[in-house]
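Visitor: no letters, just coordinates:
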């Protein structure tokens, strides 16, 4: 016995060793065979990662495993991925490995894991899955094309697959996700049964309308397969759409030129709970515990061929009569539910598909709502005929259905409206073809959305429908501090609701208080720190112009609040289009004066932008420059002024998230005129330091009445063109620039009467004609640099010396010529007699006189402007 067991053990060991080593002999051969089969049969680029052959994983079968595979199209879909996946496994009998190179290998099972299939049909009808190599030569049993693999499947499986189908011609997009499918049968037989189980999430979109969104579908079915005639007949089966059960009878047959369908389907029971099952679970959650009365049935038929011209004829009826439902944890029930809808096609032509709603009605409490109508010519220019009538309390939606709404709703909606239109007229904005009549109203409506800082509350809104026009009879609304009264005309309410057009119209809007801060929204953004592990969040207040409005508003507001400003009696015209607000003829009162404004603001891009023309008339300087950062930037020194100002400003630039200007982005120009102004030098360090430096300047006597200047803005700098003003009879000419960082670069020229320059100069002037002495002035250049809070003041005394010297010398020459006397002799010579001209035969030379005069002037001005410093004297001031 021990000897027998030993022999058996040795035999099993040899078998296991052969099983373990056999892939070393067959794997390379199999990979070459797979590649040869692909090259002979597919017009596509196929690639994979690992290729593995095992005799253990599917014992007693051999398992061929291909990982990370892809099938990429060639022209005309070059570069498109037709299919890919993490794993493809082919099972086959071990004996298949020992076949000769001329015999095909028979595959018994296929297994796909995390596969993706991407099917496309372009606008010309070409398909990306038509990749089989076509050959005109007839195939024979000995043909090379028969070499490779034959799929006589017994089982196949897809696990966690994704399938996309896009038909560009009909603009149809079907997306299947979480696809799990198994099939068990025998594809080697001409007649057999195939047992399948399928689950998936289905989404369906036709053009811009999404009809299904991740709806759960399942099908457990047994099919009779007639592989010779490609005919598949439903036997035992049950399908589920969400939780709605359906059963099918009939067959699908694949022909050479078309597909033939003959199917009927219906709900296996008539419980009204079947209706709730159609609604995605996202909205209605579980149906356990829901009590229902009445019935709900689906009964349908599809019969005909499917090809480039025809679809199956159809007749699908949905019906319910006097039904109700109530969720156990909700306070209210929906009662008196009646549904009579029918989808039909009697010709097999797609355009002849139509929907009839014989009646749809329901009641919540004592409020009845009904609808009926039809939609014909569904796939081309749809013809819509609908009627709505009844009352709906929006707050009851959450009291009858366990819906997870994005925001709470409340309010009473009433409607008695009929409408008749075609979709071409809707899309082409031919509003005269939209025939609507009736009334609709909304009262006590409250709406909360993240796009608005405060809830929007509509006390009442009344609409009157007439052909081609909808009148907003009245609207009363509030949000935060804001109150609104509005009326006007809506051009396209139905196109706005039906085809996502912008809401168009013209409205009159009145408000006692309109606070723009009420329409800010909070956005939270994450900012990374020095390391990825540290993150901080910041909150920004943003204002967004609605992207669905294409409207004109003629508005007036007793009080308009923007940021920290309050504008009185604001009125004008506002045009909103493509997230851009354009304002015209806007007038208001602010800072004790009047303002006229035109321009635009756009929030369409990542960075909001603006352009404006602002006319300020007789505004209070202290108030305006104290509260408007933009004006303070224009002229920081203005905080020391008290009086009135006129200015016209033309600017464009970027805006912050709360629609305040980004000062560094400003480009434009301005003209400013100070009407009257008193000066407080202590409010401006620059003025105070200037007064300390030049002792004879009495800034209390600064006169800015009727001062005018022009300014240019660019790259955070303001360039100021030359302007003049007066300080106690001293004319001052100023020009230069300053920046957002409060740096300054200005040049002043003080036209100083010579008599202000002290006693020594007065002695010089005493020899002049009194009239000349009174009018003689000195141009004193002053440089202003540094910042407004820490100014640097430089005096160019050398230029002043030259100016005064030249004037005195010119006067001296003139007097010598006219009178033969030297008016400076006594002062320059200190009373001494100059060298005897008779000894030399002449008088004092002009060169000597010039040098002496210049030296005297230098000494005088040096003492006045710098304590004896020569030429330039620069003093750094501090705050």
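Guide: In hand now; what should we look at? Every value quoted in this text rests on a predicted model; they were computed, and no experiment measured them.
Visitor: please make it C-alpha for all contacts and neighbour counts, starting now.
Guide: Fine.
Visitor: the stretch 1-150 of the chain: helices as residue ranges?
Guide: With DSSP state H, counting those that start in this stretch applied, the stretch 1-150 of the chain shows helices at 2-41, listed in chain order.
Visitor: the structure to be compared is supplied as follows:
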């Protein structure tokens, strides 16, 4: 007996040890198999660390489980900066036998704990989840995984679905889901449990759900043959609102087939209140409520390009009431009966019927009704009647820090059809009266008083020309200042208007009463305006019939915000209005630290206000004693200041004159800046713009064209006079790149240049895109102490100094395809006649040929000795020796060599023996031809580099522009972060789009 127990115990220990050791024995093979299947299945960057993979047979015995931390997939271009999937922890279960011995590994379980999914579809339909390898005939390749999954578990995952082709956006947080079933069958049942935070669901710009808690449990029937997904009886909830959903969703060849029924389940009036924004808070459970609620409907039919499902949705509330425990008055006697219905499958035949709507705000009753027959004829029958004491309303819905008093009286009724072609509108009789309203903010000692609004909307016959909106009075008082106005609009077909506004408003006081976050504004605006006209005249462009006149005066205005931290201050500004223009007679302001005065006019302003594509025209004169443009640079992520591309409006036609005593721009200090500018069709043009800078005078004409914001263009004609060479080197990146020699030059230069190219997003020229032609003139300059000079004197053994003096140089230059080409020009190097030609690349490379004529005697004793050995020639110490020197490498690290000879001694011997006096030109011509052949090859290489750089810059600019569209995604992520309370032991699982992993092996 004892022996038997020991044998059994030994076998058990052996089996246990085997189970523990098995994953370690076969880990390399299993990991290799997983990696192989990923590589063959996924066409994207998959990142994970092999060292983070662990294997176990105990987690889901008899399956073997592979666990990994920090796993993810990054999309292919144009989604290379988007993380499609990131998982904090993932466990994948396999059939062990299939992994070790089978041809096809069988996947039996998936468990995800923490992570994020970001699905993005572009306007053209490209999607970041399209990461499988297509076959040659366009069909997806079958892969070697077999699906035997019987368990899927997901915990704490966030999902963002951003489909720009459908204008559909969804953000879900804290998703938890669990499903079990035999997925290998064609038809199987799948019990599902799930819950999530619905942070945002928006379709075509309309938000449908925000900040709602969802949970559900149901039994699904999956029919893969018919692609039909059926829902059995289940429990679903949005916040406290419970409902049942049953039926099916099927995917036929065309469209989506729906047959869904839904109904409220065990709900009270409090349940529907949980869906009202702002009410489902931590104190919701203590809310006092009563009343019943019924909800139900169906959604049935085919959704496709040509059809829409029919539906019927109904909700009824009887005797509803709610009251916050700490407040004295309830909202009571709530009666709502609503039905939205479509029986035809044509969405335009949707009807809305609300025969009953009523409630009491304390002792203030409000009641109404509304019926809309369809979305074609727009037959309407509606009414709203109510009187509301604002002081009593705030005892039901208090507004923190705000006291309200006064009366709101609404009595409105509309019945009839709207038909713009037949010029028919409903009969309308509506009155709105705000009486003696008092508004007091805790942030400001004085209240807004005597706020009165008296408005009527009437149409007694149903004809458009009988339509009248009459705002007979609008006004309020704030301390000793008041605003009064009126407006009357008549005849709906032509929209005649007649109105006025007069008074003074103190913006600082208003902002204290109605504060706005991260914004400071103060100052007074005084207005006395009359306006009269017809929108029909606007459409017919009869602007001379529009009569708007009066004055507006601004005093001590100041504005600053997060987007405008520099601040704008207007000490005083006056404008006169007339029907055809606005005259800015005075504006004394300070933008940031810079004083700025302006005057001028705007015309076509009524058309600009009333028509979408109208052009605002005008003329402005701007003057400043000192303008600091660097204040308006944007701050980069690294904290450094950098310019950014400025997009110009296309519907403004302005001519401007500018006069500034001093302008600070980047590292330049510009004096006596004068010029004229024209802004038209989104292009800014300069004419006769002049300034003193860098010790000389600069005049320019040209344009800045940012209509393609990813590749803004510039085109300039420059006239430069007496500019300092070293100062130009320090100030201009273009000079540093293409004329590095300037760092060792002293003196001044003149030039006439035509300059064009593309600007990068920091408003600096893309060097590889420059197109420049011109003539550079140097009256006198000194060149000294450079590695280039030292290399030449060392190579030639000429006993000359490391200083050169230049006089009266004219250098023709051209920049194209990233290469500065210098055509041959003559100059004196020391006392020798020389010719220089060559190029400098935008990448810093140089390639020049220097041809000199050097008297033989200048080469020293060795040359004299060679002369003495050569007889029968007329060579002597004054014989000119042709010396050709090649300059390559970079300017600061030059490669200097003799063209046509490997040493100066060999060059001397060959030249003298060849009777130099008759053949020296042939030698240099041969060298020059060889140089030009090599130059062509270098040009092609630099041009290729230039194209690559420009393509890279273009893509980066397109990404920057696209990033503006990503704001909604980032905002959704921030919402998820703010709404989700992360566990103390777990980090935030929402990952940024741009994923960079260090110390992790990228796969594929």
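Guide: Yes, it's here. Nothing here was measured: the structure is a model prediction, and the numbers come from that model.
Visitor: what about the strands in the stretch 701-850 of structure 2?
Guide: Taking DSSP state E, counting those that start in this stretch to define them, one finds strands in the stretch 701-850 of structure 2 at 713-724, 745-758, 771-784, 803-816, 819-829, 832-841, 846-855.
Visitor: which element follows the last one toward the C-terminus?
Guide: Downstream of strand 846-855 of structure 2, the first helix or strand assigned by DSSP states H and E is helix 861-869.
Visitor: for that following helix, buried residues please.
Guide: Using 16 or more other C-alpha atoms under 10 Å as the test for burial, helix 861-869 of structure 2 gives 863, 867.
Visitor: just to revisit the earlier point, would you turn the strands of the stretch 701-850 of structure 2 into a markdown table with mean neighbour count and distance to residue 939 of structure 2?
Guide: Written out in a markdown table, the entries for the strands of the stretch 701-850 of structure 2 read as follows (neighbours: other C-alpha atoms under 10 Å; distance: least, C-alpha to C-alpha, whole Å):
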| stretch | mean neighbour count | distance to residue 939 of structure 2 |
| --- | --- | --- |
| strand 713-724 | 19 | 24 |
| strand 745-758 | 20 | 18 |
| strand 771-784 | 17 | 14 |
| strand 803-816 | 17 | 10 |
| strand 819-829 | 18 | 7 |
| strand 832-841 | 20 | 9 |
| strand 846-855 | 20 | 10 |
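Visitor: counterpart of residue 615 of structure 1 in structure 2?
Guide: Using TM-score structural alignment, the equivalent of residue 615 of structure 1 in structure 2 is residue 719.
Visitor: who touches the corresponding residue of structure 1 for residue 693 of structure 2 in this structure?
Guide: Under the alignment (TM-score structural alignment), residue 693 of structure 2 pairs with residue 590 of structure 1. With contact taken as C-alpha atoms under 8 Å, 6 or more residues apart in numbering, residue 590 of structure 1 is in contact with 566, 567, 568, 619.
Visitor: which of the three states applies to the residue of structure 2 positioned farthest from its centre?
Guide: The outermost residue of structure 2, judged by C-alpha distance from the chain's mean C-alpha position using C-alpha atoms, centre = their mean, is residue 872 at 81.2 Å. Secondary structure, DSSP: H, G, I helix; E, B strand; the rest coil: residue 872 of structure 2 is coil.
Visitor: am I right that residue 297 of structure 1 is in a strand?
Guide: Yes: under three-state DSSP, residue 297 of structure 1 falls within a strand.
Visitor: next, count neighbours for the residue mapped onto it from structure 2.
Guide: The criterion is TM-score structural alignment: under it, residue 297 of structure 1 has residue 409 as its aligned partner in structure 2. Burial measure for residue 409 of structure 2: 17 neighbouring residues, criterion other C-alpha atoms under 10 Å.
Visitor: grab the nearest non-local neighbour of residue 496 of structure 2.
Guide: In space, and not counting its chain neighbours, residue 496 of structure 2 is closest to residue 534: 4.1 Å by C-alpha to C-alpha, 6 or more residues apart in numbering.
Visitor: got a list of what that neighbour touches?
Guide: Residues in contact with residue 534 of structure 2 (C-alpha under 8 Å, 6+ apart) are 494, 495, 496, 497, 546.
Visitor: top of those residues by neighbour count?
Guide: Ranked by neighbour count (other C-alpha under 10 Å), the contacts of residue 534 of structure 2 have residue 546 at the top, with 21 neighbours.
Visitor: need the contact list for that residue.
Guide: With contacts defined as C-alpha under 8 Å, 6+ apart, residue 546 of structure 2 is in contact with 531, 532, 533, 534, 537, 579.
Visitor: trace it over to structure 1, please.
Guide: Under the alignment by TM-score structural alignment, residue 546 of structure 2 pairs with residue 434 in structure 1.
Visitor: any idea how far that match lies from residue 501 of structure 1?
Guide: When distance is defined by C-alpha to C-alpha, to the nearest Å, residue 434 of structure 1 is 15 Å away from residue 501 of structure 1.
Visitor: using JSON lines, lay out the strands of the stretch 701-850 of structure 2 together with distance to residue 17 of structure 2.
Guide: Shown next, in JSON lines, are the strands of the stretch 701-850 of structure 2 (distance: least, C-alpha to C-alpha, whole Å):
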{"stretch": "strand 713-724", "distance to residue 17 of structure 2": "72"}
{"stretch": "strand 745-758", "distance to residue 17 of structure 2": "70"}
{"stretch": "strand 771-784", "distance to residue 17 of structure 2": "75"}
{"stretch": "strand 803-816", "distance to residue 17 of structure 2": "74"}
{"stretch": "strand 819-829", "distance to residue 17 of structure 2": "71"}
{"stretch": "strand 832-841", "distance to residue 17 of structure 2": "69"}
{"stretch": "strand 846-855", "distance to residue 17 of structure 2": "71"}
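Visitor: show me what secondary structure element comes after the helix or strand hosting residue 897 of structure 2.
Guide: With elements taken from DSSP H and E, the one containing residue 897 of structure 2 is strand 894-898. The element immediately downstream of strand 894-898 of structure 2 (helix or strand, assigned by DSSP H and E) is helix 904-913.
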